[in-house]
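Q: the following comprises the amino acid sequence and a computationally predicted model.
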Amino acid sequence: MAEPAVVVEVVHAGMQGVLRCRVSLPAGSTAMQAVEASGLLQQLPVEARDPLRLGIFSRRVDADQVLRDGDRVEIYRSLALDPMAARRRRAGKP
């Protein structure tokens, strides 16, 4: 009997557009294994790879998070501006 599989989508929304790849993995696979299987790491800029920030459906997860069928693994990029600095700037405070 074949080992059960999970099918997940791996996505990264960068400045140049969205990269996405659907992968099929053995049950019990992790978020990092999905990212590695997708091949998207080689297409990302260096700053998006280290440290790798991952999420599933907009919820931050660790790289060893076990996946369920239909999950969307998201590779997050660094923030362009610190949220606290942006609030201070909007409020007109130094």
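A: That came through, no problem.
Q: only C-alpha atoms from now on, for both contacts and neighbour counts.
A: OK.
Q: any idea which element Ala80 lies in?
A: Under the criterion DSSP states H and E, no helix or strand holds Ala80.
Q: and the one 5 residues further on, by the same measure?
A: Element membership for Ala85, per DSSP H and E: helix 83-91.
Q: comparison target below:
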Amino acid sequence: MDKPSIVVEVVYALADKQKLLRLGVPYGTTVRQAALQSGMQAHFSGLDLHNSPLGIFGKLVGKPDERILEEGERVEIYRPLIADPKEVRKQRAAKAAQAKADGAEH
């Protein structure tokens, strides 16, 4: 008897190219297994699915090798961060404070 299967989506996007793949996987498939089975790396050279951070519907999955998927879930493959968002906010706040101080002097 075949294992029951579920349908999930796997998505990945760059600034200029996006791909969404629907696939049937056996019940009990993990987030990482679905990403690997999707074949997404064939569409994006250099994509490392063994180490990429993964999420479901916009929420990072802490243990993608353990989290079991459910019917209809969307696995998202995340790109590495280029800049730390906290550091960017800190720099923006410092720049705004400096602009405000410069404006108060005039």
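A: Yes, it's here. Computed from a predicted model, the values in this text were never measured in an experiment.
Q: work out the TM-score between the chains.
A: With the length set by TM-score structural alignment, normalised by the length of the first structure, the two chains reach a TM-score of 0.83; 92 aligned residues with a Cα RMSD of 1.8 Å.
Q: what distance separates the helix holding Ala85 of the first structure from the centre of its chain?
A: 26 Å (Cα atoms, centre = their mean, to the nearest Å).
Q: what's it aligned against in the second structure?
A: Under the alignment (TM-score structural alignment), helix 83-91 of the first structure falls on residues 85-93 in the second structure.
Q: mind listing residues that contact stretch 69-88 of the first structure?
A: Contacts to stretch 69-88 of the first structure, defined as Cα atoms under 8 Å, 6 or more residues apart in numbering, come from residues 5-14, 31, 34-35, 47-48, 52-58, 94.
Q: how close does the helix holding Ala85 of the first structure sit to the second structure?
A: Helix 83-91 of the first structure differs from its equivalent in the second structure by a mean of 1.3 Å after superposition (mean Cα distance after the TM-score superposition for the first structure).
Q: so the residue sitting nearest the centre point of the first structure is in which element?
A: The structure's the first structure has its C-alpha centroid closest to Ile75; by Cα atoms, centre = their mean the separation is 1.8 Å. Assigned by DSSP H and E, Ile75 of the first structure belongs to strand 72-76.
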